[in-house]
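# Coordinates for the following, if possible.
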Amino acid sequence: MAQIMYLNVGIPELRTWDGKQELSAIGKKRVTQAFLSKDSFHGDGVAATEFHGGPDRAVCFYPAEHYSKWSGEFGKDFALPTFGENISASGMTESDIYIGDTYRLGEAVVQVSQGRVPCAKISKNNDIGQLLKRVVETGFTGYFFRVLQEGMVYDDSEIVLLERKQNNYSILRANEIYFHQRKNYKAIEELVNIEELAEDWKKNLEKLLMQKN
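So this is what the prediction gives:
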């Protein structure tokens, strides 16, 4: 069991980075409660719908432990929630969480679907050019939940593990395969066969398997 540290939602808005305007929802704001539907928290949204959002990516989680790591590495404080996450907690890093894990989150029930595939906006939002590269290198990407049961979530809700579907593929291991072991066909096949894995990841991994021969 873990405790939510904060709850954030936000809709896309124009941001100015390097003198250019871009539409982004990375600048989420704290709220005390929000209804979680199959697609997202009410009041939450994404800009690039081809890469973000949808039922398999309804809730974005970023582990609290990584904030101190990045602060130490880059020598600056990171303002919460600078990675665009909806929720955070301690004790739920990518090595602790497995594809298919099912949790009670307030009145809702959610299931781990995939690791986050970060984009350059996390570097731009923090004014650190190397941040995206380091997040991918370490696999400290955060991850997504799909929603199995809709309901209210509060900023002090508990995150309670209800079921673990498998013990072989943590988010960290899945990230390692997805980003760095793209010719490890045996592992890719095993990962693809996990029913609870997000459809987008399955499609991308199946493309890698087509290169096998």
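
# alpha carbons only for contacts and neighbour counts from here, please
Will do.

# How about Gly132, nearest residue that isn't a chain neighbour?
Not Gly; residue 132 is Leu. Ranked by Cα to Cα, 6 or more residues apart in numbering and with sequence neighbours excluded, the top spatial neighbour of Leu132 is Ser123, at 5.6 Å.

# burial count for that neighbour?
18 (other Cα atoms under 10 Å).

# same deal with Gln21?
Neighbours of Gln21 using other Cα under 10 Å come to 11.

# Wasn't it part of a helix?
No - Gln21 is assigned strand when assessed by DSSP: H, G, I helix; E, B strand; the rest coil, not a helix.

# another one to check against the first:
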Amino acid sequence: MAQVLTVNVAHPRPNTAEGRAVTGIDKRPVTGAVAVRAPGPMHGGLGSGLVGDIIGDQQFHGGDDQAVYAYAREDLDAWQVRLDREIANGEFGENLTTAGIDVTNALIGERWRVGKAGLELEVSRPRIPCRTFANWLQLNGWVKTFTRTAIPGAYFRLVTPGSVAGGDDVTVTHRPDHDVTIGVVFRALTLEPGLLPQILRADALAEPIRELAERRINAG
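From the prediction side, this is the model:
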């Protein structure tokens, strides 16, 4: 059964990697339900879609297309083996640690109904790793390692506000008629530029990603 194992929100800490005051990448499980609402624009909006969460760098993170970030517990378990270290829920900066659903193969525009409080989310784009992520995990070459493995986790935009709690069921309510997954978009942007034309077939692709893909295609 697909479900949310834990809901994770930020414990703010200094961000030495990006020269900013704080980062919200240190996310830890919380008890009880957390309200989810549209955060508005990336620049000047509320940052995260989860009430009580924070986004430290709103130049590149947060906003409506990155309202909620999910990562699969199964993928964290695989990283534990590869890295030979324990990885707690939330340690990759994810808001939702999931089980029983393949996040990397979620389609752009796929919709998830979460729990019984009306929350509905739409898959919008993959996570692209940054120096803050590497600094947080204290792993040399982490950005390259994460990129080569191409299991990025998925960002969601909000369709219907509601709340989410650990143990909530996840139901896929809509899958678009294309083959553009989170994994395909990530590889197109990082490892396989030949895939860039393919990702433009996904109407629900986050607009900044679409614009970036079009610029790269036009530049040859």
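
# and the residue nearest to Leu132 of structure 1, what does it touch?
By Cα atoms under 8 Å, 6 or more residues apart in numbering, Ser123 of structure 1 lies in contact with 129-132.

# Also Arg175 of structure 2?
Going by Cα under 8 Å, 6+ apart, the list of residues near Arg175 of structure 2 reads 107, 109-111.

# Could you find the counterpart of Phe186 of structure 2 in structure 1?
Under the alignment (TM-score structural alignment), Phe186 of structure 2 pairs with Asn175 in structure 1.

# once aligned to structure 2, how far is the helix or strand containing that match on average?
Asn175 of structure 1 is part of helix 171-180 when elements are defined by DSSP states H and E. Compared with structure 2 after fitting, helix 171-180 of structure 1 has a mean deviation of 1.2 Å; criterion: mean Cα distance after the TM-score superposition for structure 1.

# Name the residues of that helix that come out as buried.
For helix 171-180 of structure 1, a neighbour-count test (16 or more other Cα atoms under 10 Å) marks 171-178 as buried.

# Please produce JSON lines containing those, extended by distance to Arg116 of structure 1.
Listed next are the buried residues of helix 171-180 of structure 1 as JSON lines, based on distance: Cα to Cα, whole Å:
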{"residue": "Ile171", "distance to Arg116 of structure 1": "9"}
{"residue": "Leu172", "distance to Arg116 of structure 1": "11"}
{"residue": "Arg173", "distance to Arg116 of structure 1": "13"}
{"residue": "Ala174", "distance to Arg116 of structure 1": "11"}
{"residue": "Asn175", "distance to Arg116 of structure 1": "9"}
{"residue": "Glu176", "distance to Arg116 of structure 1": "12"}
{"residue": "Ile177", "distance to Arg116 of structure 1": "13"}
{"residue": "Tyr178", "distance to Arg116 of structure 1": "11"}
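
# center of structure 1, which residue is that?
Tyr143 (2.5 Å; Cα atoms, centre = their mean).

# Tell me the spatial nearest neighbour of that one, not counting adjacent residues.
Tyr143 of structure 1 sits nearest to Gly115 (Cα to Cα, 6+ apart), 4.1 Å away.

# Now do the contacts for the match of Phe186 of structure 2.
Contacts of Asn175 of structure 1 by Cα under 8 Å, 6+ apart are 115, 139.

# Just give me the longest helix of structure 1.
In structure 1, taking DSSP state H as the definition, the longest helix is helix 199-210.

# Read off where that one ends up in structure 2.
Counting by TM-score structural alignment, helix 199-210 of structure 1 sits on residues 207-218 of structure 2.

# Give the buried residues for that stretch.
209-210, 213.

# picking that back up, just name the closest of the contacts of Arg175 of structure 2 to Ala38 of structure 2, please.
Nearest to Ala38 of structure 2 among these: Arg111, at 15.4 Å, using Cα to Cα.

# now the equivalent of the closest one over in structure 1: how far from Val147 of structure 1?
Per TM-score structural alignment, the equivalent position to Arg111 of structure 2 in structure 1 is Thr102. Going from Thr102 of structure 1 to Val147 of structure 1 by Cα to Cα, to the nearest Å gives 10 Å.

# Show me the common contact partners of these two, please.
What both Thr102 of structure 1 and Val147 touch, as defined by Cα under 8 Å, 6+ apart, is the set 109-111.
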